[in-house]
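Visitor: below are the sequence and a predicted model for it; my questions follow.
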Amino acid sequence: MVSKSVSAQKSEQKKYKQSKHARYDTKINRIKHKCRSELDLFSWQKWKFHENDYWIDSFVDRLTRIDYRYTSKSEFVKQYESKNIPVMITHVTDHWKANKHWTEEYLLKHYGSHLFKVGDDDNNKNVYMKMKHFLHYSSHEGLKDDSPLYIFDSGFYKASRSKKKNSLLDDYKVPKYFEEDLFKLTGERRPPYRWLVIGGARSGTGIHKDPLGTSAWNALVKGHKRWCLFPPNTPKELYDPPMKPYDHEGISWFDQVYPTFKKRLQDGQTLGEKWGMVEVLQKPGETIFVPGGWPHVVMNLDLTAAVTQNFCSSTNAEYVYLSTRHSRPKLGQKLFREIQKLGKYEPDTYAHVAESLQATKYIPQLPPSSGSSATSSSTSSSSSSSSSSSKKKVYYGQFNRLRNR
């Protein structure tokens, strides 16, 4: 039997590769339609955002940085968490396996057929994509899409999605500052709280506050992220205005809303300076602490891989409980009961936390109609802004007085 010539073999390999890419593209297009059914395939590149440069100079980033190796937990809590101040932490990821494992080559080899969440469909059901398809997308169509698909998966640790055991959870370690996790006391009621985040340039999350008053940390293993954060007292109509015909993706915010914060006011300040906007360029190996109540928006500047977790600690337990009591009453009751038990079992550590939650009984609960939820539209939230704003001031004023006793 005559063997095929080298040129014939190369030709067949090329055809197979082309057909393979075509199959990938077909599957990717279906997934894109599920995630954004309002867009046709051409509309994904309508605004040509890929032609713009969204990088910022390092001098714009004035966020304080602390060295994880030399900053104790008590010092972190005293200087940053208790004061509700964001900070960037260096050297957290120095010894993580993720440094070697969260590369394109390793992920393709070991997790190529694993499913990861990349969005929700019109029925609010999760949409998943295989890692091999995602990496193909990120190096092809994703390079030009205005707001590319990205992995934001709270179930990345589950082995049930594949035949092999998923060890991504073993690739990182929760930093010492954030090991306390009071929300675990709620058991199965607990909402999602940790996510694997992988995405290319211009992907990211729109402006939002983290759920239920929780604080968060985000450790970046690969790539660069651009952040803007706002103090809790910043008016929502400034940082989250209506953006039609644009969507509420991170890239749209940076293109449409960010420029308004750089305009000079009559007093010479920019709007961002007036309200204390914090700009951040997060680099590989850096971990950002985002306090509860701080609105923030995030955009990836290149292909990134990160892990992020929300948490409830002794320090922010009051604020988290009040937020949870308002948004999810049953979960709030469960959290309250479990912390009271903890206060009895471990009084030296948690009695003061249990007592502080007891004191919040005297703070009236916000009625469901006041204030805007995370999912409310800009139109509906702005129409009732005057009445809800005054109620919020009373609510948080009473809360702060109790905290400062």
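Guide: Received the coordinates, thanks. Residues are numbered from 1 along each chain as shown.

Visitor: all contacts plus neighbour counts: C-alpha atoms, from now on.
Guide: Will do.

Visitor: what ranges do the strands span in the stretch 1-150 of the chain?
Guide: Ranges of strands in the stretch 1-150 of the chain, per DSSP state E, counting those that start in this stretch, are 65-67, 87-90, 115-120, 126-130, 150-153.

Visitor: compare these and give me the one nearest D302.
Guide: Closest to D302 of the strands of the stretch 1-150 of the chain, according to C-alpha to C-alpha: strand 150-153, at 11.8 Å.

Visitor: next helix or strand past the closest one?
Guide: strand 194-199 (DSSP states H and E).

Visitor: how far off strand 115-120 does that next one point, in degrees?
Guide: Strand 194-199 runs at 80 degrees relative to strand 115-120, counting by axes from the mean of the first three to the mean of the last three C-alpha atoms, to 10 degrees.

Visitor: what is strand 194-199 packed up against?
Guide: strand 150-153, strand 304-311 (3 or more C-alpha pairs under 8 Å, 6 or more residues apart in numbering; DSSP states H and E).

Visitor: just give me the neighbour total for H140.
Guide: When neighbours are counted by other C-alpha atoms under 10 Å, H140 registers 12.

Visitor: no wait, L229
Guide: 22.

Visitor: I'd like to know how many residues surround the residue nearest to L301 when sequence neighbours are not counted.
Guide: In space, and not counting its chain neighbours, L301 is closest to A201: 4.4 Å by C-alpha to C-alpha, 6 or more residues apart in numbering. Using other C-alpha under 10 Å, A201 has 26 neighbouring residues.

Visitor: tell me the SS of A201?
Guide: Using DSSP: H, G, I helix; E, B strand; the rest coil, the structure places A201 in coil.

Visitor: that one reaches N300, doesn't it?
Guide: Yes. A201 lies in contact with N300 (C-alpha atoms under 8 Å); the separation is 5.0 Å.

Visitor: in the stretch 251-400 of the chain, which spans are strands?
Guide: 278-282, 286-290, 296-300, 304-311.

Visitor: okay, those in a markdown table with mean neighbour count and distance to V174 next?
Guide: Formatted as a markdown table, the strands of the stretch 251-400 of the chain follow (neighbours: other C-alpha atoms under 10 Å; distance: least, C-alpha to C-alpha, whole Å):
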| stretch | mean neighbour count | distance to V174 |
| --- | --- | --- |
| strand 278-282 | 22 | 18 |
| strand 286-290 | 24 | 11 |
| strand 296-300 | 24 | 21 |
| strand 304-311 | 22 | 9 |
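
Visitor: one more structure, for comparison:
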Amino acid sequence: MQNLTDLLRQTTGVATDDIAPLTKKYFNDTYGYAGKPVNFTHAFQEMQIKTKWTQEYLSATLVKKEKVENDEGSAPLFLSYADYLNSPSAGLYFKTSGFLNPEIKNDYKTPEPFNCWYAGTKLAPPKTNLSWIYAGNAGTGSQIHRDVWWSSAWNYLLRGKKLWLIYPAIYSEAIKKDLSAYQIVPDQNDWSNVINLPYKPLTCIQNAGDMIFVPGDCYHQVINLEWSLSLTENFINETNYDLVRNYFRNDNDRNNLSKIEMIIKEGFIEMETQK
């Protein structure tokens, strides 16, 4: 039986970029405007949270009971981070659901290429959370999905190893019609299902210190290959605003569409003032 590394050689890999540091112009011109997924392997190795966010620190800081998914199909549990770490079940997947508390948010600064017009708007305090901390054992992870409002995302891996399956946007409409056909059920002893999908995804094994960019119009699934801890933020800016606007147009909610239009306008005005 082929191992995962051998099987991934039969797929096309997500672009890997070892540039450091990463500038906004380089990101926008090379990946952002093109909507091209990429794994940055050097630019973010020295982020402070990589060493600061120890299990002890997070246990003392993430005290809110979060809805924790269970891959065994039982009802979700509500656990603090410390409770999650002490749980005997290996199938639990921890994810913060609300706004990160100020202490956690002040531990890092969102990299400039991923600045978010929604999170930084002066029109009104944001009502939707776009920042998440994830933790899970091998075999846990996300189901196939597109991100909130079709916004783009960055994911920074602090510990562990993740498998990413990212589908180019050209496949999105077909995948939307039959999500179950693209849903991988992890099997540590047999990964052949990765190459037996109707459309082959772009693949990547993400290591600690790597940061992955996922465009908002790409369906994707993430599977932890070992115990992993990561931080994800979604963002809306000049690289993807039209995709987000289309989401709200399709949603037929005029109030939300009007608000996002105002945020987009504000974002472009702010860009002009910075020139």
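Guide: Thanks, I have it. Just so you know, these numbers come straight off a predicted model, no measurement behind them.

Visitor: now the TM-score, please.
Guide: In this superposition the chains share a TM-score of 0.80, using TM-score structural alignment, normalised by the length of the second structure; 263 aligned residues with a C-alpha RMSD of 3.5 Å.

Visitor: what comes up buried for the lengthiest helix in the first structure?
Guide: Secondary structure of the first structure per DSSP state H: the longest helix is helix 6-35. Going by neighbour count (16 or more other C-alpha atoms under 10 Å), the buried part of helix 6-35 of the first structure is Y24, D25, I28, I31, K32, K34, C35.

Visitor: swap in stretch 321-333 of the first structure?
Guide: Y321, L322, S323, T324, R325, H326, S327, L331, G332.

Visitor: the nearest residue to Q333 of the first structure once chain neighbours are set aside and K334 of the first structure: what is the separation?
Guide: Closest residue to Q333 of the first structure apart from its sequence neighbours, by C-alpha to C-alpha, 6+ apart: R325 at 7.0 Å. As for R325 of the first structure, its distance to K334 of the first structure is 10 Å (criterion: C-alpha to C-alpha, to the nearest Å).

Visitor: ok, L271 of the first structure next?
Guide: 41 Å.

Visitor: kindly report the same for E179 of the first structure.
Guide: 21 Å.

Visitor: cool, V320 of the first structure as well?
Guide: With C-alpha to C-alpha as the criterion, V320 of the first structure and K334 of the first structure are 13 Å apart.

Visitor: so for these two, which residue has more residues nearby?
Guide: V320 (24 against 19).

Visitor: if I pick the more buried one, what's in contact with it?
Guide: Taking C-alpha atoms under 8 Å, 6 or more residues apart in numbering, we find V320 of the first structure in contact with L212, G213, T214, C312.

Visitor: aligned to it, what sits in the second structure?
Guide: Taking TM-score structural alignment, V320 of the first structure has V244 as its aligned residue in the second structure.

Visitor: picking that back up, closest to K20 of the first structure out of the helices and strands packed on strand 194-199 of the first structure?
Guide: For those, the distance to K20 of the first structure is smallest for strand 150-153, at 21.6 Å, taking C-alpha to C-alpha.

Visitor: in the second structure, what stretch matches the closest one?
Guide: Going by TM-score structural alignment: strand 150-153 of the first structure matches residues 93-96.

Visitor: what comes into contact with that stretch?
Guide: Outside stretch 93-96 of the second structure, the residues within contact range by C-alpha under 8 Å, 6+ apart are 66-71, 81, 84, 132-137, 140-141.

Visitor: nearest to E46 of the second structure among the residues you listed?
Guide: The closest of the contacts of stretch 93-96 of the second structure to E46 of the second structure turns out to be I133 (C-alpha to C-alpha; 18.3 Å).

Visitor: pretty sure the closest one sits against L231.
Guide: Yes. Contact criterion C-alpha under 8 Å: I133 of the second structure and L231 qualify, at 4.6 Å.

Visitor: the nearest residue to T304 of the first structure once chain neighbours are set aside: how many residues sit nearby?
Guide: Leaving aside its sequence neighbours, T304 of the first structure sits nearest to G223 (C-alpha to C-alpha, 6+ apart; 4.2 Å). For G223 of the first structure, the count of nearby residues is 20 (other C-alpha under 10 Å).

Visitor: trace G223 of the first structure over to the second structure, please.
Guide: Checking TM-score structural alignment: G223 of the first structure goes with G160.

Visitor: got the contact list for the alignment partner in the second structure of I66 of the first structure?
Guide: Using TM-score structural alignment, the partner of I66 of the first structure in the second structure is D17. Contact partners of D17 of the second structure, counting by C-alpha under 8 Å, 6+ apart, are V38, N39, F40, T41, H42.

Visitor: out of the residues you listed, which end up buried?
Guide: For the contacts of D17 of the second structure, buried by 16+ other C-alpha under 10 Å: V38, N39, F40, T41, H42.

Visitor: would you reformat these as a markdown table and include distance to P111 of the second structure?
Guide: A markdown table is the format used below for these (distance: C-alpha to C-alpha, whole Å):
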| residue | distance to P111 of the second structure |
| --- | --- |
| V38 | 15 |
| N39 | 15 |
| F40 | 12 |
| T41 | 15 |
| H42 | 14 |
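
Visitor: on that earlier part again, and R62 of the first structure, which of the helices and strands packed on strand 194-199 of the first structure is closest to it?
Guide: That would be strand 304-311 among those, by C-alpha to C-alpha, at 21.7 Å.

Visitor: what's the burial count for R69 of the first structure?
Guide: 11.

Visitor: surely it touches T93?
Guide: No. Between R69 of the first structure and T93 there is no contact under C-alpha under 8 Å: 10.8 Å.

Visitor: got a list of what K283 of the first structure touches?
Guide: Counting by C-alpha under 8 Å, 6+ apart, K283 of the first structure makes contact with L220, K222, G223, H224, K225.

Visitor: which among the residues you listed gets closest to V394 of the first structure?
Guide: V394 of the first structure lies nearest to K225 out of the contacts of K283 of the first structure, by C-alpha to C-alpha, at 36.3 Å.

Visitor: that closest one contacts L301, doesn't it?
Guide: Yes. In this structure, K225 of the first structure is within contact of L301 by C-alpha under 8 Å, at 5.7 Å.

Visitor: so what does N28 of the second structure match up with in the first structure?
Guide: Using TM-score structural alignment, N28 of the second structure sits opposite V77 in the first structure.

Visitor: just to revisit the earlier point, make JSON lines out of the buried residues of helix 6-35 of the first structure and add distance to E338 of the first structure.
Guide: As requested, the buried residues of helix 6-35 of the first structure are exported to JSON lines (distance: C-alpha to C-alpha, whole Å):
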{"residue": "Y24", "distance to E338 of the first structure": "48"}
{"residue": "D25", "distance to E338 of the first structure": "49"}
{"residue": "I28", "distance to E338 of the first structure": "45"}
{"residue": "I31", "distance to E338 of the first structure": "41"}
{"residue": "K32", "distance to E338 of the first structure": "42"}
{"residue": "K34", "distance to E338 of the first structure": "40"}
{"residue": "C35", "distance to E338 of the first structure": "38"}
